[in-house]
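Asks: here you go, sequence then predicted model.
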Amino acid sequence: MPISPPPAEVQQPTPVPTTVQSQDPMANLYTQMTNLNMNPVDHNVAHQPSVRALHDDAPRPPPLIRATGQPLEVVTYCPETRAVDYSLYWYRLPDLPDLLICTRCHADHIQSTQLASKFEKIKRPDNFNSMCCFWFPRVKEVIWPQAVRTGNMDALHEFLKKRLNVKTCKGRNSTTASNGIKWFGMTGNEINGFISCEACYEDRIAGTPFETRFSPYREQPTNEQWSCDIATPFISRVVVKKAKEDDWAGFVSLATHRLSLPKCEGRDIQSNDCTWYMPRIKIENMRACEACYLDRVGFTRFEKEFEKYVMPPGFDSYFEHMTQFWSCKLNETNLPLVWALENAIEQRNWSVFSSSAEVACRLPPCTKNGIIRGNWWTVQGGCDNFDVCETCYVSVLRTSGVAQFFEPVQRNPEATLVCDFCVSSPRFRQYLRKYAQSVDLGVFSYYLDYVRTFASVPVCPGLDVVEKGHWWGYPNALFCQDCYLSFVTDTKLGDSVVLKKAYDERAQICQIWSSRMRTMWLKVCDAGPPGSPESEEKLAEFIEFGGKRLKIYTQTVPQMKFIREMKLMKMQNAMHQGLLSVMYNGMDGLASISGTTDGHLHGNSQLGWYETEQGAQGAQMFNNMQAGFASANRADEWMQIFQLERIWKEVE
């Protein structure tokens, strides 16, 4: 729905090369968890089972996930919206080389048809984002069955060609007009302001009985931010189901109700502030707000496992619920239980979730604040700097069937540890990527080897300086250990760097973490064999540029950081003065109403006159707040930051 006005624009990181338009694979972590779909393993199974041949209501046998061995040629599950940036086999139509189909979708829907010979198998290299284009509901449920019946793939070609040029849905994240997204709204305006991005319209609405119910929406103003309503998980399922039934009124009713619900923040709230759903078979502390219940469970096989909580009648019950505070356990911030629920849905087994929730709901939550005196697990064989809390062990590892690759470990009971499956842990994204790769390929060593290699390696400092550190690379072009192991070592010149684990007490920065420097390094590696004149010439240019970049860094980045930190301090002090002003004005008001003033006026001609000293102090603090905000937002300082950033970006 349209939102106005927009907040300040946030600069996005440079994406890796891709052949399919895709959103940042980590922009929506819930989507990442959903599409991993990791199930238990059965080590007695010799071959990868064909799970899609079973009846839809039958429990699925677990996929094969081994400690080591050859990777599976058919991935365990379709990655759907998850972009895969490691090497995998894919299928495609020869005349549409940029549109890929995962081996899972090919095995389940294409391989056994007379059209299978129309597709070719390829292998994509590492570091290129690849996404499956077959999982779209319109392809899988409308266009492809029709193509199989008629033997004609013209409709599939037409759709995929058009779909390649459609901007990717940004989910529930607000987007501005600069993103160039086309919008569709309800022709009859049955839900005021309801809009769908072009991607969701093409994937879920076009080609169905609902297509005539939508039409192009008005152009998005530059000062407004809009978000796609179809991207709401519950609505995305409802629109597909109701379109099959040609039940427009049913869709409108359900979508209207979902959009009327307040957003769940995952915080403790009064228990009577919203409608709650709880498991029919009680699980202590397990409850979900209505919004999260619909998005996670609504129109899934487990929706009847929950029931609406009805508050007992009477004043005593009402008063009790006013003093009780509950939190939603299915909010996207509670990733372990969300992950467990997705595994249970994929496995068609409610006990997978319920057994996990019974334990997890009694444990401290896995958050960035860490856990004291908890039970911990690490990878099999031990790893000093890798820890998994009990909540994630029972909700993620055990429900995913990889618990056998982990073992209990004793940690300092007085230390506050952050779980490595927490989104706030330094290497969460890298670990998640390797975890997904291990499940896709059915070989867990991809994850285990990465953890053992990088758990003790400090994360790349990026723009921050490091004192008393070890460095690789060349003088004026230093590489931190993280970047050396994860990037440089696999390149042609990785073994021939001059410095290897060189200790330096001075403050230094890593020079190879940015996309520009990595691109330059790859050009050096491609210039010629190590030691050749061509290679040496390019290497000298790279080192020279590194020295120039370092010089500009010292002149710009520290100064920008200092100005921003000072602005933040001024802003915080101004807010503090504002809070004190409110407090003193309240004291002034109470004294005036109760008649406890001293009969004198307080203040001065500039400040004003007040009945109490507290009133004068409140006015002074209010003035301090205004002056502080004005100082924190001085235009000349913002201009200075802008100028420094422009200089830095010339080499960055």
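Replies: That came through, no problem. Numbering: from 1, shown residues only.

Asks: going by C-alpha atoms from here, please, whenever you check contacts or count neighbours.
Replies: Will do.

Asks: how about the strands in the stretch 101-250 of the chain?
Replies: Secondary structure of the stretch 101-250 of the chain (DSSP state E, counting those that start in this stretch): strands located at 120-124, 183-186, 195-197, 214-216, 225-226.

Asks: which other helices and strands does the fourth one contact?
Replies: Contacts defined by 3 or more CA pairs under 8 Å, 6 or more residues apart in numbering; DSSP states H and E place strand 214-216 against strand 183-186.

Asks: dump the strands of the stretch 101-250 of the chain to CSV, plus distance to R267 and mean neighbour count.
Replies: CSV is the format used below for the strands of the stretch 101-250 of the chain (distance: least, CA to CA, whole Å; neighbours: other CA atoms under 10 Å):
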stretch, distance to R267, mean neighbour count
strand 120-124, 43, 13
strand 183-186, 33, 21
strand 195-197, 29, 27
strand 214-216, 37, 16
strand 225-226, 25, 22
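
Asks: let me have these in JSON lines, extended by distance to C292.
Replies: Output for those, formatted as JSON lines (distance: least, CA to CA, whole Å):
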{"stretch": "strand 120-124", "distance to C292": "37"}
{"stretch": "strand 183-186", "distance to C292": "25"}
{"stretch": "strand 195-197", "distance to C292": "21"}
{"stretch": "strand 214-216", "distance to C292": "27"}
{"stretch": "strand 225-226", "distance to C292": "21"}
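
Asks: and the comparison structure, right after this:
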Amino acid sequence: MDFLEKARHKAEDVVSQGTQAQYRNNPFFSSPPPPPPRPAAVTQPTTDSIFDVYADSGPETSSKSVFDVYADSSVDVTSRSGFDDVGTSTSSQDSKCTGEEARLTKYTQFYVHKNSVDFSICNYCYGSKILPYPSLCRQFEPYRATSDEDSTVCVFFLPRVLIMWQSECLPNDTLQPLLHYFQAAAHYEACDGPTTIKSGPYYEPLNGTIPGLAICPTCFEQFLHKTPFEFKFRMNLGNTTSSRWVCDMSQPFFRRVVKRLLEDEHPSFNDFAREANIRMSTPSCPGKDKPTTEFAKQFPGIMFATLDGGRGGVCKACYLDYVSNTPLQSVFGPIQLPSEHAGKLPCDLSSRISKAAMQFAIRRGDVQIWRKTVLAAERLTPCNGNHGVSTEELAGEKERVGELANCTSTKNSENFETSLSWRGRLLLNAIIPGVQAGNWSRLLEVAKGIAMEPPPCAGGNRGFTKDSGRRWLGRAAEDTADSNDCTIVFCEDCHARIIKGTRYAYHYSKDLTEAAYIARGDAGVFCPTYTKRTRALLREASETGQLAKFAQIWNYRTQLGKKRDSWIPILQNQMFQQQIAMMQTNQQSMLKGSAMMTALHMKGAASATETLMGFQGTQYGNSIIGFDHWTRSSANADMAWHNASNMQVGIGLADPSLMSNTNETLMQALRDEEAFKAVE
């Protein structure tokens, strides 16, 4: 019997030993359809990943890119089986409502009311709900995409819209109730999501049936108003200092549960309360690469794994949030972890890429998509963002098999702050048609374009040395004393985005690569045109030829930058002085403690001597400790204790003006920093 069988039987034993009722009543633990035959018993390797704990012994896929996980590399990406049928066939689109996922209107047919662009419905809902009623059908027209990125959602995913349609629109053969609703909804404040802590009015269940549950007014209007659950809630004005909350209805779990229960002939709020309380009492996911150490009290050591015995396991919180009440719910089942693995295994649904893969797998109804994506992601190194990687690190990355080259090319638009952020948006927009319509040609086109671009600008985050191979262009002032001329050096990427193609590009296109590397040395060359403001000014100068105007601004900015940077060694010296003062303080504390301990031992010895000798007719001491000591050693011990007790300890002892000087220096540096930021 393999490990998966043992673990599942262990879970069944737990259920039968007192928690059977809880499992039976909880839809998330309800018995799924009979699983496929279990694989033959195999010897599992020792591992810290739940993937390996519940894995079969099949060989792992060895691939050079994440795309190779899904298909043979000999097949063209644009026609790969498993992608080319997503959203392209009419039957696929019309099989169900598109739900609350925004779909590209270029690939998914929507209809919109002629008098309200907010009243958009998918092809399925139009055919099943609107088309049978000619008087209502005439009020809609096909949604026409205005751009390749144009997307929308079907409003029938909202419970309130669906109920108003059934109870108010159809009986009266009119769409006015919904049109009035969309007109009012345009003024609703957007829900801030499950991570933003807010104050103010919110809705909560009556009688404390679901302790801690809070719903923002907007989500209440969309999901609960005019439904059978509406009167199970009340508004809390949130006017106390302790009224801080987040909107729980923004979480996918609560939305799916509400929608499922409201579809019943007799919706049960008790069922909602029971399931909501289970989720509210479930500890949060520990996060990426962190072991799952907290479990619900009624289900200790429980995680979820696929019933086919394959690789993949998730914590209960992620199972409830991303898998329960979806087509893949029956694929997963609870697993009782043995003691040697409990609290040591991470959740394989904790990363962003894993969650995205699960959403796509749910749409396709194939858990293998999620499983293979997570396996491929384990071999990828994290993106280093705008800071990038060193030349040595990049050379090492190219030698690794199965990894993507992260952030080595760039694309840009002035709608974004950096090259990388715009490049990422281009790639994301190109991926969406592939996911929704199986059209991967756009992704390949964008990727090829990015590969032809210069390396991305790193701005002020990083300096580059000569071995990076980067080119630097710009302008060298003919007269450095002339305030109407300037020297400016920027990267090849910024030159391509700002200068190239402008009328006066030749003013700012001199190759300064060698001079820049010589001037900067080991510190590396930084690109100064990393803000929108600077790029706009430089582009204006290159387009209009107004060099003097730009030079005056740039020279002033350079002057403020040098003044700001001049504080760096001063502040470093202040920090060094403070560290010395702290060391002196610690030493003084240790010396004082040692002196007091020595004096205490002296007092003990002197006291014993006085007791043995008694009073000899002579008293010892001074004006500080008095003259009532019977022996000289007793007087010396008391004086030593006095001196030790009065030893000074504190930073001020090392340098009385240190703190005041530090504060004054810091304030001056901050003022210069703010002055530079104003023109940066």
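Replies: Nice, I can see it. What you see is a predicted model, and the numbers here were worked out from it, not measured in a lab.

Asks: nearest to N624 of structure 1, of the strands of the stretch 101-250 of structure 1?
Replies: Closest approach to N624 of structure 1 among the strands of the stretch 101-250 of structure 1 is made by strand 225-226 (33.8 Å; CA to CA).

Asks: quick one: that closest one to structure 2 mean distance?
Replies: In this overlay with structure 2, the average offset of strand 225-226 of structure 1 from its partner residues is 4.2 Å by mean CA distance after the TM-score superposition for structure 1.

Asks: mind giving me the packing neighbours of that strand?
Replies: strand 2-3.

Asks: could you say what helices and strands the strand it packs on packs with?
Replies: By 3+ CA pairs under 8 Å, 6+ apart, strand 2-3 of structure 1 packs against strand 225-226.

Asks: that older thread, nearest to C483 of structure 1, of the strands of the stretch 101-250 of structure 1?
Replies: Distance to C483 of structure 1, taken as CA to CA, is lowest for strand 120-124 among those, at 23.2 Å.

Asks: check the mean deviation of that closest one from structure 2.
Replies: Mean deviation for strand 120-124 of structure 1: 5.5 Å (mean CA distance after the TM-score superposition for structure 1).

Asks: for the strands of the stretch 101-250 of structure 1, which one sits closest to E544 of structure 1?
Replies: When the strands of the stretch 101-250 of structure 1 are compared by CA to CA, strand 120-124 sits nearest E544 of structure 1, at 34.5 Å.

Asks: all helices for the stretch 101-250 of structure 1, in order.
Replies: 103-105, 137-138, 144-150, 154-164, 198-200, 233-245, 248-259 (DSSP state H, counting those that start in this stretch).

Asks: mind checking which of these is nearest G469 of structure 1?
Replies: Nearest to G469 of structure 1 among the helices of the stretch 101-250 of structure 1 is helix 103-105; the distance by CA to CA comes to 44.4 Å.

Asks: tell me roughly how far that closest one lies from structure 2 on average.
Replies: Superposing on structure 2 places helix 103-105 of structure 1 at an average distance of 7.8 Å from its equivalents, by mean CA distance after the TM-score superposition for structure 1.

Asks: other SSEs contacting that helix?
Replies: By 3+ CA pairs under 8 Å, 6+ apart, helix 103-105 of structure 1 packs against strand 88-93.

Asks: from T174 of structure 2, how far off is Q183 of structure 2?
Replies: 16 Å (CA to CA, to the nearest Å).

Asks: kindly report the same for P456 of structure 2.
Replies: Noted for P456 of structure 2: a distance of 56 Å to T174 of structure 2, by CA to CA.

Asks: same check, this time on Y530 of structure 2
Replies: For Y530 of structure 2, the distance to T174 of structure 2 - CA to CA - is 55 Å.

Asks: ok, the two, which is more surrounded?
Replies: Y530 (20 against 14; other CA atoms under 10 Å).

Asks: need the helices of the stretch 101-250 of structure 1 in CSV (columns: mean neighbour count and distance to V443 of structure 1).
Replies: Converted to CSV, the helices of the stretch 101-250 of structure 1 look like this (neighbours: other CA atoms under 10 Å; distance: least, CA to CA, whole Å):
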stretch, mean neighbour count, distance to V443 of structure 1
helix 103-105, 24, 16
helix 137-138, 20, 30
helix 144-150, 14, 31
helix 154-164, 15, 32
helix 198-200, 24, 34
helix 233-245, 19, 31
helix 248-259, 16, 40
